[in-house]
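# Fold the following.
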Amino acid sequence: MSYLASNLRYLRKVKGITQSDLADQLDVQRTMISAYEDGRSEPKLATLLKISELLEVGLEELVEHDIEQLGRRALQKRKLNILTIAADQNDKENITLVGQKASAGYLNGYADPEYMETLPQFHLPNLSRQATYRAFELAGDSMLPLKAGTLIIGSYLDQLSQIKSGKTYVLVTQTEGVVYKRVFNYLAENGKLFLVSDNDHYKPYEVRGEDVLEVWEAKAFISTDFPNPGDKKTPLTLEDLGKMIQDIHYDLKKITG
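Sure thing, here's the model as predicted:
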C-alpha cells in the first residue's frame, strides 16, 4: 500500500507549506498538488525525488511508511553509534571526563579507543550500574544557574526516540559539536530536535536527528561554585515548561513559515 498521498499532505502541513508554495517549488499547477494528496494522481519519478528532498524524507519512507500514524521510521528506530567505554582493572566502568579543551577533539575521537584512554577517568558512588556515564565540562553561561566549569554527568541513550521533551541533555552533533541544552523532541513531526538554553539571552535552534552522534541524559552535576541565596533561581515549574513549549511552537512556525 502506498502512503504517498497522506504523507505528502501531512509533511507539507507540518512544515507550514501551502499547496501553492509547493506547486511553485515543483513547477507544477496547484491543482496537481491537490491531486497528489487526494491520491487521484502520482508524480513522475523526477518530481517525486524533488518532493523527497524538499520534505527532507527518504523516498522509501515517503512512499511505504505511514508517517502520521507511526512517526518518522528512520529516526525513531535509528540507533546511535557504538559507544567506546573505559573500564578499570576490575572491569568496572569509569566515567570519562570531556573537558572544555577536549570537546573539539572529542567530536573526531569519540569512537577511537586510543583517544578515549587519554581523557581523565573517575568513579562516583550511588550511580546505577545499569547505565554508562560520561562527564562534560560546561562552557559559557547559556544554562544558568549552572556556570562555566560545571561538570554534567550524563547517562548514555542509544536511541533518539528516548529523548523526552523538556529534559536536559548533552548532545554530540556534527553541526554544533558538544552542547548541553534543554531538548524538545520533534523527530516524529519533522525529523528535528529543538534546543533551548535556560538563559533566555540565547535563542533556541534546531538540529537534524541525523546529525546527532551521541545523546547523554543529564543525571547529576559537580560544581565548585556554591549557589548564593541572594541569586537563587526558582526551578522550572510545569507552568514554566508549558509556556516554554508554547513559545517553541511559535518559534517553529516562524522558522518553517
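# For the rest of this, base every contact and every neighbour count on C-alpha atoms.
OK.
# where along the stretch 51-200 of the chain do the strands fall?
95-98, 121-122, 133-137, 151-157, 168-173, 177-186, 192-196 (DSSP state E, counting those that start in this stretch).
# export those strands to TSV and tack on mean neighbour count?
Shown next, in TSV, are the strands of the stretch 51-200 of the chain (neighbours: other CA atoms under 10 Å):
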stretch	mean neighbour count
strand 95-98	22
strand 121-122	16
strand 133-137	25
strand 151-157	22
strand 168-173	23
strand 177-186	21
strand 192-196	22
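# closest to Pro204 out of those strands?
strand 192-196 (4.6 Å; CA to CA).
# next SSE after the closest one?
Going down the chain from strand 192-196, the next helix or strand is strand 205-208, by DSSP states H and E.
# Toward the C-terminus from that following strand, list the very next helix or strand.
Going down the chain from strand 205-208, the next helix or strand is strand 212-222, by DSSP H and E.
# Which secondary structure elements does that following strand sit against?
Other helices and strands packing on strand 212-222, by 3 or more CA pairs under 8 Å, 6 or more residues apart in numbering; DSSP states H and E, are strand 151-157, strand 168-173.
# repeat that for 10 Å
Packing partners of strand 212-222 (3 or more CA pairs under 10 Å, 6 or more residues apart in numbering; DSSP states H and E): strand 133-137, strand 151-157, strand 168-173, strand 177-186.
# With respect to Arg9, which of the strands of the stretch 51-200 of the chain lies nearest?
strand 177-186 (17.7 Å).
# Report the inter-axis angle for that closest one versus strand 133-137.
Angle, strand 177-186 to strand 133-137, by axes from the mean of the first three to the mean of the last three CA atoms, to 10 degrees: 110 degrees.
# Run the angle between strand 177-186 and strand 212-222 for me.
100 degrees.
# what packs against strand 177-186?
Partner elements for strand 177-186 (3+ CA pairs under 10 Å, 6+ apart): helix 103-109, strand 133-137, strand 168-173, strand 192-196, strand 205-208, strand 212-222.
# Before we compare anything, build this one as well:
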Amino acid sequence: MQKYFSKNLRFLRKKQNLTQLDLAEFLGKTKGLISCYEKGTAEPGMDVLLRISHKLGVNLHDLCTKDLSTDEKFLTQGELTPNLDDFKERLSLIKQRNAKTDVNGSYSEAVHLSEEVIEFLQNMDKRLLDASSELESVLNALRK
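Below is the predicted model:
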C-alpha cells in the first residue's frame, strides 16, 4: 500500500491545490502527520484512508494500489472534486451581479450553476456507493 499511497496522496493533494495544513485540518490531524504520510514514514488507519479518498475524490483501491500520477484521467483534470464552497462563492457572485445587471444573464448563470451542483451531488452519490461496496469487500477479506 505504502508504495503508491504516499505518492498519490501528495500528487492528488497538490492537484487540488490543498496544502498539508488544509488536509490536516479536514482530518483532524497535524500537518506533520500528513507530511509523514506523504514521505511513507507513517500509515493512516482505515477510517482516515476512507476520509482521504473521499476528500480527494478517488476510490480507496486506486489510491492505494495504482500510480495515479500516470493515469490519464487524473492528468487531464484540473481540480478533481468540485468543492461545494466554490459553488456557494460562485452563486454569491451571481447574486451580486444580479443586483447590478440584467436579471436574465444572472438567471442563466444561476441555472447553469444549479445544474453543475446537481451533477456534482449525483457523482458524490455514486462515489459513496462505490466506497460502501469497497469497504464491504475489504471487511469480507479481513473476516477470512
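# so who does the nearest residue to Ala23 of the first structure once chain neighbours are set aside touch?
Leaving aside its sequence neighbours, Ala23 of the first structure sits nearest to Arg30 (CA to CA, 6 or more residues apart in numbering; 5.2 Å). Applying CA atoms under 10 Å, 6 or more residues apart in numbering, we find Arg30 of the first structure in contact with 18-24.
# TSV for those residues, including secondary structure, distance to Leu241 of the first structure and neighbour count?
Below are those laid out as TSV (DSSP: H, G, I helix; E, B strand; the rest coil; distance: CA to CA, whole Å; neighbours: other CA atoms under 10 Å):
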residue	secondary structure	distance to Leu241 of the first structure	neighbour count
Thr18	coil	30	15
Gln19	helix	34	19
Ser20	helix	35	16
Asp21	helix	33	14
Leu22	helix	34	18
Ala23	helix	38	17
Asp24	helix	38	12
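# Could you give the number of residues near Leu213 of the first structure?
A count of nearby residues for Leu213 of the first structure, using other CA atoms under 10 Å, gives 20.
# So which of the helices and strands packed on strand 212-222 of the first structure is nearest Ile51 of the first structure?
Taking CA to CA, strand 177-186 is the member of those nearest to Ile51 of the first structure, at 20.4 Å.
# returning to what we had before: ok, which of the helices and strands packed on strand 177-186 of the first structure comes nearest Thr96 of the first structure?
Among those, strand 133-137 comes nearest to Thr96 of the first structure, with 5.1 Å by CA to CA.
# which helices and strands sit right next to the closest one?
Under the contact criterion of 3+ CA pairs under 10 Å, 6+ apart, strand 133-137 of the first structure touches strand 95-98, strand 121-122, strand 151-157, strand 168-173, strand 177-186, strand 212-222.
# Distance to His249 of the first structure added to those strands, as CSV?
As requested, those are exported to CSV (distance: least, CA to CA, whole Å):
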stretch, distance to His249 of the first structure
strand 95-98, 33
strand 121-122, 40
strand 151-157, 26
strand 168-173, 18
strand 177-186, 10
strand 212-222, 22
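# Nearest approach to Lys77 of the first structure belongs to which of those?
Of those, the one closest to Lys77 of the first structure (CA to CA) turns out to be strand 151-157, at 12.8 Å.
# Onto which residues of the second structure does that closest one map?
Mapped onto the second structure using TM-score structural alignment, strand 151-157 of the first structure spans no residues at all.
# Return the angle between stretch directions for that strand and strand 168-173.
Here strand 151-157 of the first structure points in a direction 70 degrees away from that of strand 168-173 (the same axes, to 10 degrees).
# Can you list the helices and strands that strand 151-157 of the first structure packs against?
Strand 151-157 of the first structure packs on strand 95-98, strand 133-137, strand 168-173, strand 212-222, going by 3+ CA pairs under 10 Å, 6+ apart.
# Tell me where the second structure has helices.
2-15, 20-27, 31-39, 46-56, 60-65, 72-75, 84-100, 103-143 (DSSP state H).
# Name the nearest residue to Ala220 of the first structure, sequence neighbours excluded.
Ala220 of the first structure sits nearest to Ile153 (CA to CA, 6+ apart), 5.1 Å away.
# center of the second structure - which residue?
Central residue of the second structure (CA atoms, centre = their mean): Leu56, 2.6 Å from the mean position.
# How about the contacts made by that residue?
So Leu56 of the second structure contacts 8-9, 12-13, 15-16, 18, 23, 50, 63, 79-82 (CA under 10 Å, 6+ apart).
# and the residues you listed as CSV, adding distance to Ala99 of the second structure?
CSV is the format used below for the contacts of Leu56 of the second structure (distance: CA to CA, whole Å):
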residue, distance to Ala99 of the second structure
Asn8, 44
Leu9, 42
Leu12, 38
Arg13, 37
Lys15, 35
Gln16, 32
Leu18, 33
Leu23, 36
Leu50, 42
Leu63, 45
Glu79, 30
Leu80, 32
Thr81, 30
Pro82, 26
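# Please pick the buried ones from those residues.
8-9, 12-13, 15-16, 23, 50, 63, 79-82 (16 or more other CA atoms under 10 Å).
# Which of these sits closest to Glu43 of the second structure?
Nearest to Glu43 of the second structure among those, with distances taken as CA to CA, is Leu9, at 11.5 Å.
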